[in-house]
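>>> Pasting the sequence and the predicted model now:
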Amino acid sequence: MKYFDTEVLRPFAEALFCKEGLSGADAAIVVEGMIKANLRGIDSHGLSRVPMYLNRLKKGVVNPRPNIRITRVMPAVSLIDGDDGMGFLIGRKAIDEACLLAETVGIGLVGARRSTHYGMAAQYVLQAIEAGYIAIALTNSSPAIPAWGSRTTFLGAAPLAAGVPGGNHSPYVLDMAMTVIARGKIRLAAQRGDPIPEGLALDSEGRPTTDAKKAFEGVCLPFGGVKGSALSMLMDLLAGVLTGANYGGEVKSLYFDHSAPQDVGHLFIAIKPDLFVPPEAFGERMDTFIERAKGLPKAMGFDEILIPGEPEERTETDRRRTGLPMTDDVVTDLRNEAVAAGLIFPEGSDSPLGLT
């Protein structure tokens, strides 16, 4: 395990993406999204994905200089054509557009197509919260789980993210995949040769497995059984069918299919929080809700009641002080990318940095 100052990793990672054709500004957006995931403890969507994203750029299935086009469909609705660019760029433009629409008419709905994997979904609702809006972000993704009753992949892990600004308390931030565990975490376990717990996945023959590599090549199980499968189907309908993106098993695999661009679909909703009550009252009501929730009697084994987003916020506070922890396999992958690009990989520390 090594610890890294984010401000040392940031220019290094940006330089890697610029080597593959991204502009400096676009590379900064992409890297910021991955570092934000690492800071919040979502390491499966952090800098460990750099080699995979670079490979897709090299294979020509991601456009490094997309012409991202926004079409106003109705007063509160826009459609974005991502031109097969990095999903981070498309997601950022889409949530910005949704907030712009909401500022004018109270609510904004933005669909996006011809996108690619857009990283940690929470980053887009956090972006909206910072601008003062409630937000929901939906996406479809490459096949990872079965339709209920099937044993083959068809639906995506398709994370759902939602955020509501707080008053004096932290905001509510939900980010959850439709799988029992995020597929990216199974990928990391496979990469490290670690087993996974029972009940997370099936192998390619439809048999339960604790072998992360077989699980990654097989089928992830939906959380809550039929309920998770049904929600993933809803994501595909709203983010894929509705927007004109690929859907119904058509989204290309992020890891295994370099035959064509993914054509991922997203759907973003931004809402002004003061539509029905004054802004001050909304903040007070959020504070009251959170205080009531935290004041509930605690179940056995629980010392505290947390609101969605709080654990990640605390992790971010800690990691901004100690630096980003990275396992040896991720460090090796990034060092190899540095050698291939003719760059110098920054030195890490064997212990937390104690940054201030």
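Good, I have the coordinates.
>>> alpha carbons only for contacts and neighbour counts from here, please
Fine.
>>> Next, the contact list for the residue nearest to residue 263 when sequence neighbours are not counted, please.
The spatially closest residue to residue 263, leaving aside those adjacent along the chain, is residue 114, at 4.0 Å (CA to CA, 6 or more residues apart in numbering). With contact taken as CA atoms under 8 Å, 6 or more residues apart in numbering, residue 114 is in contact with 81-85, 245, 261-265.
>>> next one: the host helix or strand of residue 114 to chain centre, how far?
Secondary structure assigned from DSSP states H and E places residue 114 in strand 107-115. For strand 107-115, the distance from its own C-alpha centre to the chain's C-alpha centre is 16 Å (CA atoms, centre = their mean, to the nearest Å).
>>> Could you do stretch 231-250 as well?
The gap between where stretch 231-250 is centred and where its chain is centred comes out at 17 Å by CA atoms, centre = their mean.
>>> what does it rub up against?
With CA under 8 Å, 6+ apart as the contact definition, stretch 231-250 has outside contacts at 79, 111-114, 138-143, 147, 153-158, 178, 262-267.
>>> Can you list the buried residues in it?
Of all the residues in stretch 231-250, those buried under the rule 16 or more other CA atoms under 10 Å are 231-250.
>>> Second structure for comparison follows:
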Amino acid sequence: MNKAIYLPSLQLSIFIKNILLKAGVREDVAHFVTEGLIQTSLRGVDSHGVRLLPHYLKALKGGRINSNPQYAFHQTSPSTGMFDVDHTFGHAAGMEAAKKAILLAKEAGSGHVAIYNSTHFGAAAYYSLEIAKHDMIGMSFTNTDALIKTYGGKRPFLGNNPICMAVPCDGEEPFCLDMATSQMTFNKVKQFEQEGKQLPQGVGFDKDGIETTNSKEVTMLSPIGGYKGYGLSMMVEILCSLLTGMPYGPYIPKMFEAPLNQKRFLGHFVMALRIDCFQEISVFKKRERRYSYTRKGVFNFTVFGFGI
């Protein structure tokens, strides 16, 4: 296992962005990728942070990721739009979509953007937190390749499709829930493999559908809450595959296994909801703060953003 190297985040940001620019990535795209990776690692989610840069560079070199996308946004109603992101980095796609959702919400009260022709989304919190900065509730979703062991079966059909919600709070970091619909994400499994660690029980299965704690053998993941987690994956798949016109489940090329010149055609969905359409914003944010501290006194676990 390689020894960890510690760098100031600003220094690492400059380093990553320069690598992307030298690889031919357009400046605005490189900015969002860098910001997304750094923010995610600083939030303690290294599985979806800086450690993925080498994979992205391989996908870029192979032709899977488009470094110079030609975006096409079609507003379909006062509050909705379809966004073709031309197979660019998911970080750029998601952030551009979040900004469009915010603009739609400012006019219509809510904004909903369906994203298609995309690549790996990164951490969904990056986009929801951006929306929360504008005193709105942000939600973001993405589909993934088939990873979850079918409930009661031996093969995967749905991905561990992530769900994220961020809510602004008075004087504190926003509340943010960013979770996959599996017990552990596949990128977290890959991180365990990279670090030579055994997995906890109940996380993954091998190619024969047998539970394993060997991170190298995992090809399927266990859904959260049994059939309920599988149902949540279906819900996200409807938003991110059916509404976007993108492939679903087993028809999505795998992140690490598919040839890196093969486009993945991933779909995402981003939502912005104006709080002031329901409650006076300052009152809501103060109540959210009181709620957060009340919750801390009841539950014996730490919620990121509250007092840390």
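Yes, it's here. Everything numeric here is computed off the predicted structure, so don't read it as measured data.
>>> circling back: TSV please, covering the contacts of residue 114 of structure 1 and showing secondary structure and distance to residue 292 of structure 1.
As requested, the contacts of residue 114 of structure 1 are exported to TSV (DSSP: H, G, I helix; E, B strand; the rest coil; distance: CA to CA, whole Å):
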residue	secondary structure	distance to residue 292 of structure 1
81	strand	43
82	coil	42
83	coil	46
84	coil	45
85	coil	44
245	coil	42
261	coil	47
262	coil	44
263	coil	43
264	strand	39
265	strand	37
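>>> Trace residue 126 of structure 1 over to structure 2, please.
Aligned counterpart of residue 126 of structure 1 in structure 2: residue 129 (TM-score structural alignment).
>>> Please give me every residue in contact with that match.
Applying CA under 8 Å, 6+ apart, we find residue 129 of structure 2 in contact with 138, 166-167, 174, 176.
>>> Could you measure from it over to residue 202 of structure 2?
If you measure residue 129 of structure 2 against residue 202 of structure 2 using CA to CA, to the nearest Å, the figure is 31 Å.
>>> Equivalent analysis for residue 148 of structure 2, please.
Residue 148 of structure 2 sits 12 Å away from residue 202 of structure 2, going by CA to CA.
>>> Find the residues that touch each one of the two.
When CA under 8 Å, 6+ apart defines a contact, the residues bordering residue 148 of structure 2 and residue 202 alike are residue 222.
>>> neighbour-wise, which of these two wins?
Higher neighbour count among residue 148 of structure 2 and residue 202: residue 148, with 32 against 15, using other CA atoms under 10 Å.
>>> Start and end of stretch 298-306 of structure 2, how far apart?
14 Å.
>>> on that earlier part again, show me what the residue nearest to residue 263 of structure 1 aligns to in structure 2.
The equivalent of residue 114 of structure 1 in structure 2 is residue 117 (alignment by TM-score structural alignment).
>>> what's around residue 7 of structure 2, how many residues?
The local packing count at residue 7 of structure 2 equals 9, with neighbours defined by other CA under 10 Å.
>>> Tell me the secondary structure at residue 268 of structure 2.
Classification of residue 268 of structure 2 using DSSP: H, G, I helix; E, B strand; the rest coil returns strand.
>>> How many residues are close by the aligned residue in structure 1 for it?
When the two structures are superposed using TM-score structural alignment, residue 268 of structure 2 falls opposite residue 266 in structure 1. Counted by other CA under 10 Å, the residues lying close to residue 266 of structure 1 total 33.
>>> doesn't residue 136 make contact with residue 266 of structure 1?
No. Applying CA atoms under 8 Å as the test, residue 266 of structure 1 and residue 136 come out as separate, 10.6 Å apart.
>>> Which of the contacts of residue 114 of structure 1 has the largest number of neighbours?
The member of these surrounded by the most neighbours (other CA under 10 Å) is residue 265, with 34 neighbours in all.
>>> Report the contact partners of that one.
So residue 265 of structure 1 contacts 111-115, 139-141, 239-240, 243-246 (CA under 8 Å, 6+ apart).
>>> What's the separation between it and residue 58 of structure 1?
Counting by CA to CA, the separation of residue 265 of structure 1 from residue 58 of structure 1 is 22 Å.
>>> Could you pull up the contacting residues of residue 134 of structure 1?
In this structure, residue 134 of structure 1 makes contact with 125, 128, 162-165, 270-273, judged by CA under 8 Å, 6+ apart.
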